[in-house]
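Q: no FASTA, just this:
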């Protein structure tokens, strides 16, 4: 680790892990025609059914511009369909297509492979501990973020 980041060793570790995790996710997701983050949108749609685009933003902690680009790319790939809400034409509803439903099992397999790659050699207890530590870090970062606004 560079001397300049020694005071923030945890920050450096999180950055490295997040970068490598996203890189592996990208490699695995390319096999099914998705990019990192798109699978999260699809998972929400598969599990919850058609959603307002604003709800996807909230559920995934995204921003409107990023979600718009993601949905547009998924629509161009044939994985989602956008249509105006029947009761409020200002609202856009996103729904999965039959083509995306056919991908569901493959995406779930990718997530299992990603998890296996990330936890190789770890006992189930160690994995549970890692999840708890990450959850605690996430809660702290959410709190710190909300204090900055």
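A: The structure has been received and is ready for your questions. Nothing here was measured: the structure is a model prediction, and the numbers come from that model.

Q: CA only for contacts and neighbour counts going forward, please
A: Noted.

Q: please report the distance of residue 103 from residue 32.
A: 7 Å (CA to CA, to the nearest Å).

Q: between those two, which one's more packed in?
A: Taking neighbours as other CA atoms under 10 Å, residue 103 and residue 32 compare with residue 103 leading, 17 against 14.

Q: list the contacts of the helix of greatest length in the chain.
A: Ranked by residue count under DSSP state H, the longest helix found in the chain is helix 124-148. With contact meaning CA atoms under 8 Å, 6 or more residues apart in numbering, helix 124-148 is reached by residue 119.

Q: what do you get for stretch 42-59?
A: 41, 62-64, 67-68, 91-96, 100-101, 104.

Q: included below, for side-by-side comparison, is a second structure:
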């Protein structure tokens, strides 16, 4: 006899990950709003604190997102005075992104948010469990990068 779908889903690692992502995202959103950021803007700030003046395409690559996503985020952050775009001195086709002082000042509070989220996430875990948890998450992400699904793989 086939296992009931609801039983499978409740025990599914994928559903647990979706729930974890939603909970983390919601907590990050609430906390980021308190310092005047929209979710994921802190990731742009973190990257530019490390490498200010990236082109939008390099920024997208470093963040692992589509160029269109970065373009929208950069545009919004520029309107909010968090960063500025300047044409590259050698190639006018390239737009480079720089943090403003306002954006730079949000780096520290945003990093505290991420540290608080991490602390909340691993609450009640030993140091060894935390290391194992992180290693397993990294391994799971690497597994997906090696998996490829095509329409031919779909079950009837």
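A: Nice, I can see it. If you're wondering where the values come from, they're calculated on a predicted model, not measured in any experiment.

Q: any idea what the TM-score is?
A: Here the TM-score for the pair of chains, by TM-score structural alignment, normalised by the length of the first structure, is 0.91; 146 aligned residues with a CA RMSD of 1.7 Å.

Q: and the furthest pair within the contacts of stretch 42-59 of the first structure?
A: 91 and 104 (26.1 Å; CA to CA).

Q: and the equivalent of residue 42 of the second structure over in the first structure, how close does it get to residue 66 of the first structure?
A: Counting by TM-score structural alignment, residue 42 of the second structure corresponds to residue 39 in the first structure. Here the criterion is CA to CA. By it, residue 39 of the first structure lies 14 Å from residue 66 of the first structure.

Q: compare those two (neighbour count), which wins?
A: residue 39 (22 against 11).

Q: surely that one meets residue 107?
A: Yes. Using CA atoms under 8 Å, residue 39 of the first structure makes contact with residue 107 at a distance of 7.0 Å.

Q: so which residues of the first structure form helices?
A: 9-30, 38-48, 53-60, 64-76, 98-119, 124-148.

Q: how many neighbours does residue 43 of the first structure have?
A: 15.

Q: hmm, I typed the wrong one, I wanted residue 141 of the second structure.
A: So residue 141 of the second structure, with other CA under 10 Å, has 11 neighbours.

Q: quick one: contacts of stretch 90-98 of the first structure?
A: By CA under 8 Å, 6+ apart, stretch 90-98 of the first structure touches 42, 45-46, 49-53, 71, 78-85.

Q: go again using 6 Å as the cut-off
A: Applying CA atoms under 6 Å, 6 or more residues apart in numbering, the contact partners of stretch 90-98 of the first structure are 50-53, 79-85.

Q: same question for stretch 61-75 of the first structure.
A: 57, 80-81.

Q: by neighbour count, which of the residues you listed wins?
A: residue 80 (23 neighbours).

Q: residue in the second structure matching it?
A: Under TM-score structural alignment, residue 80 of the first structure pairs with residue 83 in the second structure.

Q: check contacts around that match.
A: Residue 83 of the second structure touches 98-100, counting by CA under 6 Å, 6+ apart.

Q: got those as TSV, with neighbour count columns?
A: TSV is the format used below for the contacts of residue 83 of the second structure (neighbours: other CA atoms under 10 Å):
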residue	neighbour count
98	23
99	22
100	13
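
Q: which of those lies closest to residue 5 of the second structure?
A: Using CA to CA, those come closest to residue 5 of the second structure at residue 99, 48.7 Å.

Q: and the gap between the counterpart of residue 29 of the first structure in the second structure and residue 58 of the second structure?
A: Under the alignment (TM-score structural alignment), residue 29 of the first structure pairs with residue 32 in the second structure. Distance check for residue 32 of the second structure against residue 58 of the second structure: by CA to CA, it reads 24 Å.
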